[in-house]
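Visitor: what's the 3D shape of this:
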Amino acid sequence: MARDIAPLKRALDGATEGTQADIYTLLAKWNTSMENALEQSGDRFRDVFWEYLEDTIDLVDAAAVDGEPDWAFLQDCADAYPPAVGDHHCTVLIANVLGRCIIRTRIRHDVDAIPAWALDYLGHITWEDDKDAASEESGAFGWGIGHEEVAVADRTLARAEADDEFWASSVLTHAIFADAHAAIDLYERILQSPDTIEDLHHIEGMQRVLTRPFPDRPRYWEPTAELESPAPLSDDAREYLLRVLGENIHPKRLQRFDDQIEFDLERAATEYGDSDLL
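Guide: I've put the predicted structure just below:
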């Protein structure tokens, strides 16, 4: 056994599925082993990270959920390893399991049953401090759109305007599954902001709602095995999106990318765009 990952291997081998006490040890040993690997090289870190990520996440999820999420346990883990501090490697684990539990709760109950602190955790993750894998997981923040305590749409717009539009895209990818009209409202606000640049990049992720039952994240999870998928995108929502596209993006740009996007950009351009520009 390689010395750098020995603490993690022992914790994985010694953990009993569903036992929360073992997870506190596992998180600590994950962090130690990732730091050991990083001290050797970036390549070594990436190899170890991807080799053991799925098994570690599965154990955390099994301990966190017994029918319903144990939010108190998850909050203990989140408090021990907060996001956006850059001094540990556990954010990706917690973000993945929080994302699963947020989706479970939204679908089985309603948006306001999601604890505000859980959404806040995802909403504070940054690429700079938490790296790309955790940032990708944090898009599940979008399932909180419409929450009475957490201004998901406003915060997503603010980050888009602060040059974090790729994170906003990942949020939109999730939000359109949770509440299509609210997600399209947010998309329109992003398009109309003078402080944003991206336009069709956002729709690349949002179009997944047309062909898939759930977004691709959280990793290593098959939500259809335990949840009913959200209702398909309604005709009304689809038409609303075409109107937003047509009214906010140059019609010739829409026509140029029509064959690359599942939504009917040609119709958005001709029915809702400025005919003088065609």
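
Visitor: C-alpha only now, for contacts and for neighbours.
Guide: Noted.

Visitor: can you give me the helices for this protein?
Guide: Here the chain has its helices, by DSSP state H, at 6-14, 20-40, 42-64, 71-80, 91-108, 116-123, 127-137, 152-161, 165-178, 180-192, 200-206, 235-248, 251-256, 265-267.

Visitor: can you give the contact residues for the last one?
Guide: The set of residues external to helix 265-267 that reach it, using Cα atoms under 8 Å, 6 or more residues apart in numbering, is 242, 245-246, 254-255, 257-258.

Visitor: most neighbours per residue, which of the helices of the chain?
Guide: Comparing the helices of the chain by mean neighbour count (mean count of other Cα atoms under 10 Å), helix 165-178 ranks first with a mean of 26.

Visitor: any idea of the angle that one forms with helix 152-161?
Guide: 160 degrees (axes from the mean of the first three to the mean of the last three Cα atoms, to 10 degrees).

Visitor: now for helix 165-178, which elements pack on it?
Guide: With contacts taken as 3 or more Cα pairs under 8 Å, 6 or more residues apart in numbering; DSSP states H and E, helix 165-178 sits against helix 127-137, helix 152-161, helix 180-192, helix 200-206.

Visitor: save these as CSV, and put in distance to Leu27 too.
Guide: What follows is the helices and strands packed on helix 165-178, written out as CSV (distance: least, Cα to Cα, whole Å):
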stretch, distance to Leu27
helix 127-137, 15
helix 152-161, 28
helix 180-192, 34
helix 200-206, 31
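
Visitor: relative to Asp4, which of the ones you listed is closest?
Guide: Minimum separation from Asp4 across the helices and strands packed on helix 165-178 (Cα to Cα) falls at helix 127-137, 20.8 Å.

Visitor: looking at the helices and strands packed on helix 165-178, which is closest to Arg108?
Guide: Nearest of those (Cα to Cα): helix 180-192, 17.5 Å.

Visitor: gap between Lys252 and Ser234?
Guide: As judged by Cα to Cα, to the nearest Å, Lys252 and Ser234 stand 26 Å apart.

Visitor: likewise Asp264?
Guide: Separation of Asp264 from Ser234 (Cα to Cα): 15 Å.

Visitor: let's see this one next to it:
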Amino acid sequence: MAHECDDCGESFETLTRLRLHDCGDVQSETVATASSTDESTSPSPTDERNTSVTDLDDLLDQASTGDITAIHGAVASFESALSAALEGDNSGDTYRDVFWPYHERVSDTLDEATRSEGWSLLVEVIDAYDPTADDEIPLVTPTVANAVGRNLIRTRLTEDVSAIPVAALEYLDNIAVNAPDTADTAREEVHAYGWGIGHPAHSIADRLRVRASEDIFSVNPTLEHAFYADQYAAVDLLEELVRDESIDGTLPRVTRDDMPYRRYLLDCVYGLQTDDHWPGMPRYYDWHEEFDYTFELDETVEQRIRELVEETGFGADLPNDWTFRDLGV
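Guide: Next comes the predicted model:
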């Protein structure tokens, strides 16, 4: 299906190509025709990348002064710069040289703007960079997901789970479903999805059940986040998943028998009884420090986890005086 630009009428095969297209600098028909017939006048990927990065720096500076319009431009310029960096980048070095210096800056800018303007601005960005629209997720997906995760946690801690927009939860879930296994950074930035557990209009538990067999490496850390949001709802879900024998995948181990996925899920409670381990996502955001957050595991929840370990036989290889740290993988 072709996607047409409302301004200039040019058609694009994917929404991503349409987003990357910039007809804001209006060109004459003569120049446009010459560009299409004389490839030597076309900008090189390096030129396009350098221009996009320069534009991105300028837009981030503007956004820091409260210019909301510049924020949308910054995200678009970041996408353009990343797209240009991919051209002919067989090693991935050029792409990384653009992505990592700006991932934090653009995430910070989106986060600050959302704190100032509310969720509506971030939802607009989510809509513009839909991870389900094309065959490939947008290149800025990890950065947008980072800002979504920060504000999801912040909303849960300062308001109520129902104040989290459903669109934000659907966005993170859609990334987990649609991002390829090679998209490590994007898949890691969705772990804060667990803070939406108990949402009245979007069932985190249902989605994690569906994803458990095929997406165990995302479900496990997401469930870890869920314990900090609502340990009672999280332990309910942990019990259900660990008891579900239809989740029959295994993780290979060199010197021991393969580890069942259901046993691996117990790794999510590794840090619940200590204050020196916190989930590492979203990047660049120490939410427990921002809110001086403390966590105390309820004794009944601890007992339920211990009984679950013994009931399922996953305690056979543990020491007699095992702790939650011994459940770590």
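
Visitor: after superposition, what's the TM-score here?
Guide: The TM-score (TM-score structural alignment, normalised by the length of structure 1) is 0.84; 260 aligned residues with a Cα RMSD of 2.5 Å.

Visitor: returning to what we had before: redo the contacts of helix 265-267 of structure 1 as JSON lines? Include distance to Leu26 of structure 1.
Guide: As requested, the contacts of helix 265-267 of structure 1 are arranged in JSON lines below (distance: Cα to Cα, whole Å):
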{"residue": "Leu242", "distance to Leu26 of structure 1": "47"}
{"residue": "Leu245", "distance to Leu26 of structure 1": "47"}
{"residue": "Gly246", "distance to Leu26 of structure 1": "51"}
{"residue": "Leu254", "distance to Leu26 of structure 1": "49"}
{"residue": "Gln255", "distance to Leu26 of structure 1": "52"}
{"residue": "Phe257", "distance to Leu26 of structure 1": "47"}
{"residue": "Asp258", "distance to Leu26 of structure 1": "48"}
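
Visitor: show me what contacts Glu87 of structure 2?
Guide: By Cα under 8 Å, 6+ apart, the contact list for Glu87 of structure 2 reads Pro45.

Visitor: show me what contacts the aligned partner of Ser218 of structure 2 in structure 1?
Guide: Following TM-score structural alignment, the counterpart assigned to Ser218 of structure 2 within structure 1 is Trp167. Counting by Cα under 8 Å, 6+ apart, Trp167 of structure 1 makes contact with 135-136, 139, 159-160.

Visitor: save those residues as CSV, and put in distance to Ala62 of structure 1 too.
Guide: Putting those into CSV (distance: Cα to Cα, whole Å) gives the following:
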residue, distance to Ala62 of structure 1
Ser135, 22
Glu136, 21
Gly139, 22
Arg159, 32
Ala160, 34
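
Visitor: of the residues you listed, which stay in contact in structure 2?
Guide: Retained in structure 2 (both residues aligned by TM-score structural alignment, their matches' Cα atoms under 8 Å) from those: 135-136, 139.

Visitor: of all those residues, which comes closest to Ala72 of structure 1?
Guide: Nearest to Ala72 of structure 1 among the kept ones among the contacts of Trp167 of structure 1: Gly139, at 22.1 Å, using Cα to Cα.

Visitor: ok, the closest one touching Leu122?
Guide: Yes - between Gly139 of structure 1 and Leu122 there is a contact at 7.5 Å, judged by Cα atoms under 8 Å.

Visitor: quick revisit: do you know which of the helices and strands packed on helix 165-178 of structure 1 lies nearest Ile145 of structure 1?
Guide: Ranking these by proximity to Ile145 of structure 1 (Cα to Cα) places helix 152-161 first, at 5.2 Å.

Visitor: could you check the angle the closest one makes with helix 116-123?
Guide: Going by the same axes, to 10 degrees, helix 152-161 of structure 1 makes 20 degrees with helix 116-123.

Visitor: for helix 152-161 of structure 1, packing partners?
Guide: helix 165-178, helix 180-192.

Visitor: one more time with 7 Å
Guide: Using 3 or more Cα pairs under 7 Å, 6 or more residues apart in numbering; DSSP states H and E as the contact test, the elements touching helix 152-161 of structure 1 are helix 165-178.

Visitor: tilt between the helix it packs on and helix 235-248?
Guide: 150 degrees.

Visitor: what sits against the residue nearest the centre of structure 1?
Guide: Among the residues of structure 1, the one closest to the centroid is Gly139, at 2.0 Å (Cα atoms, centre = their mean). Going by Cα atoms under 7 Å, 6 or more residues apart in numbering, Gly139 of structure 1 touches 167, 170-171, 174.

Visitor: repeat that with 10 Å
Guide: For Gly139 of structure 1, the contacting residues are 95-96, 99, 122-123, 125, 166-175, 215, 217-218, by Cα atoms under 10 Å, 6 or more residues apart in numbering.

Visitor: just checking, Ala237 of structure 1 touches Leu210?
Guide: No - Ala237 of structure 1 is beyond contact range of Leu210, at 11.6 Å (criterion: Cα atoms under 10 Å).

Visitor: under the alignment, what does Ala80 of structure 1 map to in structure 2?
Guide: Aligning on TM-score structural alignment places Ala80 of structure 1 opposite Ala128 in structure 2.

Visitor: distance-wise, check its match relative to Glu299 of structure 2.
Guide: 45 Å.

Visitor: ditto for Phe217 of structure 2
Guide: Going from Phe217 of structure 2 to Glu299 of structure 2 by Cα to Cα gives 28 Å.

Visitor: and the closest residue to Leu308 of structure 2 other than its chain neighbours, how far is that from Thr312 of structure 2?
Guide: Nearest non-adjacent residue to Leu308 of structure 2, counting by Cα to Cα, 6 or more residues apart in numbering: Glu239, 6.7 Å away. Going from Glu239 of structure 2 to Thr312 of structure 2 by Cα to Cα gives 10 Å.

Visitor: list residues touching both of the two?
Guide: Arg262.
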